[in-house]
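S.K.: Fold the following and give me the result.
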Amino acid sequence: MTATAVKFDGFTDEERDAMKARARELKASARRVSRADKAAEEEAAVVAKIAEMRESDRVMAERIHAVIKENVPELAPKLWYGMPAYARDGKVVCFFQSAQKFNARYATFGFSDKADLDDGAMWPASYALKGLTAEGEARIAALVRQAVN
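M.R.: Got it, this is the predicted structure:
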């Protein structure tokens, strides 16, 4: 096999974009001074990122943002790899990944390892979202409350 016939199976364009977004987030975070300014800037960045999403994802992300702010106000909105996320003490607990982020067929609401969702030896850490009903919003609120307890 020649060198030109070898295909590189590295990062996709979407994965590289996510890494670049994370680098920009870290640089921006290092420049911020006051805690209040930082929180306001991070929430504004999350709201702006949500506004960029296509309509189906944007509607879900807006509702999730509101549900988290209403039910678990101690979580701070912030961008995480270019995705809306919610953190406690600077550590991401949960996040919303739009379907377009990695060209998926559905959006995802997920939890990091900082979330206290442990249930035996195995439990779900992310959920596929094709839409968001009142029942889904209630389930997200309950899961996020559990995640921070």
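S.K.: Please count neighbours and contacts with C-alpha atoms only from this point.
M.R.: OK.
S.K.: what residue is smack in the middle of this protein?
M.R.: The residue lying closest to the centre of the chain (CA atoms, centre = their mean) is residue 95, at 2.6 Å.
S.K.: so who does it touch?
M.R.: 80, 83, 84, 85, 86, 109, 110, 111 (CA atoms under 8 Å, 6 or more residues apart in numbering).
S.K.: what number of residues lie near the first one?
M.R.: So that's residue 80. 23 (other CA atoms under 10 Å).
S.K.: one more to put side by side:
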Amino acid sequence: MTEASPQGFSEAERAAMRQRAEELRSSKGLKGAAKRAKEYEACIAAIEALEGVDLAVASRLHVIVGEEAPHLEPKTWYGFPSYARDGSVVVFYQPASKFGTRYGSVGFNEDARLDDGPMWATAFAVVDMTDEVETRLRDLVRRAAG
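M.R.: Presented below is the predicted three-dimensional model:
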């Protein structure tokens, strides 16, 4: 894990914030199909830039979302491959390589429809893309996408 600066954010965190600002700038003025196409290309580029387990998980998650929730639109969010409904990110993959962590994680934002009583998980560590992991991710994505 990277060490925080005196300002409180690590260099990796600051880089992610700069990346998010660039994502917003790059789609400024674009609408409709042109914006979706640009965001799709950015998502694919983010996935293709990964290696190892990160690449395997992000690639498979991309297929899973396409099959289980085709109405979610691929994009990037802080440089993460992400999938949104009406512009709001529902599910994303945070690669281990992004912040030098032990594992990547599949995360769900508040627009995900995973509510389960008074408490539920919103992120899942993934250390290997197995058939069991794929089955679980398919169920989570299907439920999250509503």
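S.K.: Mind checking which of the contacts of residue 95 of the first structure land in strands?
M.R.: Taking DSSP state E, the ones among the contacts of residue 95 of the first structure that sit in strands are 80, 83, 84, 85, 86, 109, 110, 111.
S.K.: In TSV: the residues you listed, plus distance to residue 144 of the first structure.
M.R.: TSV is the format used below for those (distance: CA to CA, whole Å):
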residue	distance to residue 144 of the first structure
80	17
83	17
84	14
85	12
86	10
109	11
110	10
111	9
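S.K.: for the contacts of residue 95 of the first structure, which one is nearest residue 72 of the first structure?
M.R.: For the contacts of residue 95 of the first structure, the residue nearest residue 72 of the first structure by CA to CA is residue 86; the value is 9.7 Å.
S.K.: Roughly how far does the nearest residue to that closest one once chain neighbours are set aside sit from residue 124 of the first structure?
M.R.: The shortest distance from residue 86 of the first structure to any non-neighbouring residue, by CA to CA, 6 or more residues apart in numbering, is to residue 77 (4.5 Å). Using CA to CA, to the nearest Å, we find residue 77 of the first structure at a distance of 22 Å from residue 124 of the first structure.
S.K.: Looking at those two, which is more packed in?
M.R.: residue 77 (28 against 10).
S.K.: quick one, what contacts residue 109 of the second structure?
M.R.: 89, 90, 91, 122.
S.K.: Likewise for residue 90 of the second structure?
M.R.: 82, 83, 84, 108, 109, 110, 111, 112, 144, 145.
S.K.: Could you check which residue of the first structure pairs with the fifth one?
M.R.: What it means is residue 109 of the second structure. Aligned by TM-score structural alignment, residue 109 of the second structure pairs with residue 112 of the first structure.
S.K.: which one of the contacts of residue 109 of the second structure is nearest residue 63 of the second structure?
M.R.: Checking the contacts of residue 109 of the second structure one by one against residue 63 of the second structure (CA to CA), the nearest turns out to be residue 91, at 13.0 Å.
S.K.: What is the burial count for that closest one?
M.R.: Neighbourhood size, residue 91 of the second structure [other CA under 10 Å]: 29.
S.K.: Name the nearest residue to it, ignoring sequence neighbours.
M.R.: That would be residue 108: by CA to CA, 6+ apart, it lies 4.5 Å from residue 91 of the second structure.
S.K.: these two touch, right, the one you found and residue 125?
M.R.: No: Residue 108 of the second structure is beyond contact range of residue 125, at 12.0 Å (criterion: CA atoms under 8 Å).
S.K.: who's more crowded, these two?
M.R.: More crowded of residue 108 of the second structure and residue 125, by other CA under 10 Å: residue 108, with 24 against 15.
S.K.: dump the residue contacts of the more buried one.
M.R.: 89, 90, 91, 92, 122, 123, 144.
S.K.: now do residue 85 of the second structure
M.R.: Per CA under 8 Å, 6+ apart, neighbours of residue 85 of the second structure: 71, 72, 73, 145.
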